[in-house]
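[1] Next come a sequence and a model predicted from it.
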Amino acid sequence: MDLETRHLRQLLSNAQQLPEVLLLKQSTTSTNDDVREIAQNGIKTILVCSEMQTQGRGQHQRTWISPVGNIYLSTLLETRTALDGRLALEIGLNVLQSPSLKALKHLQIKWPNDLYSPQGKWGGILVEPISPHQAIVGIGLNLMPLPPDQIDQQTTSVMQLGVQYPNRIQIISEIYLAIQQAGQWFDHGCYNLAARFNHYAAFMDQNVHFEQVKGPISGVFRGISDDGSVNLETAQGLVNVYQGRLRLAD
């Protein structure tokens, strides 16, 4: 067992959250796919991390740029409550409270699953349900700046946001624990979700476009409701939207 794996096992053991399977890889196609394969053997607690992914993906199967040196991790999460879109919001909120990150200023969440800041996106969350009460949760986190020629949107990194020497193994352990904590918040009804999320919401009170299957809609982003839906103030009044992609108006 290498030193990094031993260190991570010790951190999670100290927190009484050591999974049955813990893998640290140098490279993989997708950590979510790794967890899916392991879960087929009936294993309930899994953590897979990789230094890079060759086929990383985000929401709606969009490609997730996964160069060497950042954090790409996936785990299996079981909930008593039937899964819905609030889980990703709870995961984002709990990640922001991680000890290595919570002192950073201006951290945000861009609905529904981007870890964000005024400088751009620094991470993302992918929740892939495999049953009504079980999901694979993947998180990608930019520890270091991404190569400019590999990205098509504004991004930043944990280093650029103020963590001068990010401890990768420490942050992996904190993110894993944050996911477990988010599951507990979810199972207890996501108490006061709207107020907690809107405190960190990107694009609050700004003009936005909302891309959805039945056509785009524009308005002013007024945060979310407790059920996780977006409140969009349009010329026709306040509209609640449950699925789609949010972006700033041009």
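    Received the coordinates, thanks.
[2] make it CA atoms for all contacts and neighbour counts henceforth
    OK.
[3] check contacts around the closest residue to V230 other than its chain neighbours.
    Distance criterion C-alpha to C-alpha, 6 or more residues apart in numbering; nearest residue to V230, sequence neighbours excluded, is I224 at 4.4 Å. Residues in contact with I224 (C-alpha atoms under 8 Å, 6 or more residues apart in numbering) are A194, F197, N198, V230, N231.
[4] can we see that at 6 Å?
    A194, V230, N231 (C-alpha atoms under 6 Å, 6 or more residues apart in numbering).
[5] the longest strand in the chain is where?
    Across the chain, the longest stretch assigned as strand under DSSP state E is strand 120-131.
[6] Please point out which parts of that strand sit buried.
    G120, K121, W122, G123, G124, I125, L126, V127, P129 (16 or more other C-alpha atoms under 10 Å).
[7] Ok, stretch 229-248 next?
    Buried, per 16+ other C-alpha under 10 Å, within stretch 229-248: S229, V230, N231, L232, E233, V241, Q243, G244, R245, L246, R247.
[8] Could you check how far the lengthiest helix in the chain is from the centre of its chain?
    Taking DSSP state H as the criterion, the chain has its longest helix at helix 168-187. Taking C-alpha atoms, centre = their mean, to the nearest Å, the mean C-alpha location of helix 168-187 is offset from the chain mean by 10 Å.
[9] Second structure for comparison follows:
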Amino acid sequence: MQTMSHSSLKKGLGQQWEGVDLTLLDTVDSTNDWLKSHSGDLPRLVVAKEQTGGRGSHGRVWCSPPGGLYWSLETTFLDRLSTALPLMVGVSIAQVLQALGFHGVGVKWPNDLLVNGAKLGGILVERVYDSRHAPSVIVGVGINTTTPKIAPLIQGRSVVGLDSLRASDANPLDGDELIGRMARAVLDATSVPADALEQNLQAQWSAFDVLNGQSVKIEQPNGDVVEGNAVGITAAGALRVSTAAGESVFYSGDCQLKSL
């Protein structure tokens, strides 16, 4: 699916974002870490065929074998980093995939892409404060492409690749152009004030929310575990959970569907 082509990435990014600085790598430890250690003009996009030290939320290892779609985008910092940002990134990516015929993609709060409970991809958002440029944010994305390549690497978790989400007779898709389209959608969605981003998320979230009405458990940073039913998000992107003691709101934490 991926050939590492500047022209395909540029095509996906479109005319508005044709000035995005591009870096293509065969192998890297982490695309997010690469951006942190290399200076450049913003916005900038780094794409890799393989990550040897990919990571997700809470420091978890993200399996990144050759052939997946691994990319990180660094762009200007919003006026404030909202909890809604990774959710809006997820919705933007899901919309692109849906438009291209990859059906059933949803977003699990706060940063996973799922299809029928199986993990398709993940999102890692990190703030950067660097004296060489204005404050910025790095959005890292990893998406599975071929299920058989990734499934054996993750034990105890259900995973899925893009290959199983389109009709077998569908036209082949250029992976680099797809990355460009996803990056363009993220840039479009995040190039607004935080208040506008939150309003846009409220209008679009319900169509992709895989947790709404589901029984969940949330492990908080202090180790406490709360169980209840997810009932959507707040205006700022925090998860709302109905518990026996009433409604609780979570701005961070590890959330899992109890059925998984």
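    Perfect, I can see it now. This is a predicted model, so every value here is computed, not measured.
[10] Next, the TM-score between them, please.
    TM-score of the superposed chains, computed with TM-score structural alignment, normalised by the length of structure 1, equals 0.89; 246 aligned residues with a C-alpha RMSD of 2.2 Å.
[11] coming back round to it: among the buried residues of stretch 229-248 of structure 1, name the ones in strands.
    V230, N231, L232, E233, V241, R245, L246, R247.
[12] Using JSON lines, please lay out these together with distance to M144 of structure 1.
    As requested, those are exported to JSON lines (distance: C-alpha to C-alpha, whole Å):
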{"residue": "V230", "distance to M144 of structure 1": "31"}
{"residue": "N231", "distance to M144 of structure 1": "33"}
{"residue": "L232", "distance to M144 of structure 1": "34"}
{"residue": "E233", "distance to M144 of structure 1": "37"}
{"residue": "V241", "distance to M144 of structure 1": "34"}
{"residue": "R245", "distance to M144 of structure 1": "26"}
{"residue": "L246", "distance to M144 of structure 1": "25"}
{"residue": "R247", "distance to M144 of structure 1": "24"}
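[13] Give the full set of residues in contact with the equivalent of G68 of structure 2 over in structure 1.
    In structure 1, the residue paired with G68 of structure 2 according to TM-score structural alignment is N70. Going by C-alpha under 6 Å, 6+ apart, N70 of structure 1 touches N142, L143.
[14] that older thread, of the contacts of I224 of structure 1, which ones are shared with structure 2?
    Retained in structure 2 (both residues aligned by TM-score structural alignment, their matches' C-alpha atoms under 6 Å) from these: V230, N231.
[15] And D188 of structure 2? What does it align with in structure 1?
    Match for D188 of structure 2 (TM-score structural alignment): Q181.
[16] Oh, that last question was meant for A230 of structure 2, not what I typed.
    Checking TM-score structural alignment: A230 of structure 2 goes with F221.
[17] what does G253 of structure 2 give?
    Taking TM-score structural alignment, G253 of structure 2 has G244 as its aligned residue in structure 1.
[18] which residue sits closest to its match, ignoring its sequence neighbours?
    Nearest one to G244 of structure 1, counting by C-alpha to C-alpha, 6+ apart, is Q212 at 4.4 Å.
[19] For the one you found, give its distance to L246 of structure 1.
    Q212 of structure 1 is 9 Å from L246 of structure 1, where distance means C-alpha to C-alpha, to the nearest Å.
[20] ok, now E20 of structure 1?
    Plainly put, E20 of structure 1 is 37 Å away from L246 of structure 1 if you go by C-alpha to C-alpha.
[21] And E126 of structure 2? What does it align with in structure 1?
    Per TM-score structural alignment, E126 of structure 2 is aligned with E128.
[22] List the contacts of its match.
    A135, I136.
[23] now the strands: where do they sit in the stretch 1-150 of structure 2?
    Listed in chain order, the strands of the stretch 1-150 of structure 2 (DSSP state E, counting those that start in this stretch) span 21-28, 44-51, 69-76, 105-108, 112-115, 118-128, 136-143.
[24] Could you tell me the angle between the first one and strand 44-51?
    Right, the one you point to is strand 21-28 of structure 2. Our comparison of strand 21-28 of structure 2 with strand 44-51, counting by axes from the mean of the first three to the mean of the last three C-alpha atoms, to 10 degrees, yields an angle of 20 degrees.
[25] helices and strands around strand 21-28 of structure 2, which ones?
    strand 44-51 (3 or more C-alpha pairs under 6 Å, 6 or more residues apart in numbering; DSSP states H and E).
[26] what does the strand it packs on rub up against?
    20-30, 64-66, 70-74.
[27] where does G228 of structure 1 sit relative to T31 of structure 1, distance-wise?
    27 Å.
[28] Who has more neighbours out of those two?
    Remark: of G228 of structure 1 and T31, T31 carries more neighbours, 30 against 25, as counted by other C-alpha atoms under 10 Å.
[29] where's the residue lying closest to the more buried one once chain neighbours are set aside relative to R57 of structure 1, distance?
    Spatial nearest neighbour of T31 of structure 1, excluding adjacent residues (C-alpha to C-alpha, 6+ apart): S74 at 5.5 Å. Counting by C-alpha to C-alpha, the separation of S74 of structure 1 from R57 of structure 1 is 12 Å.
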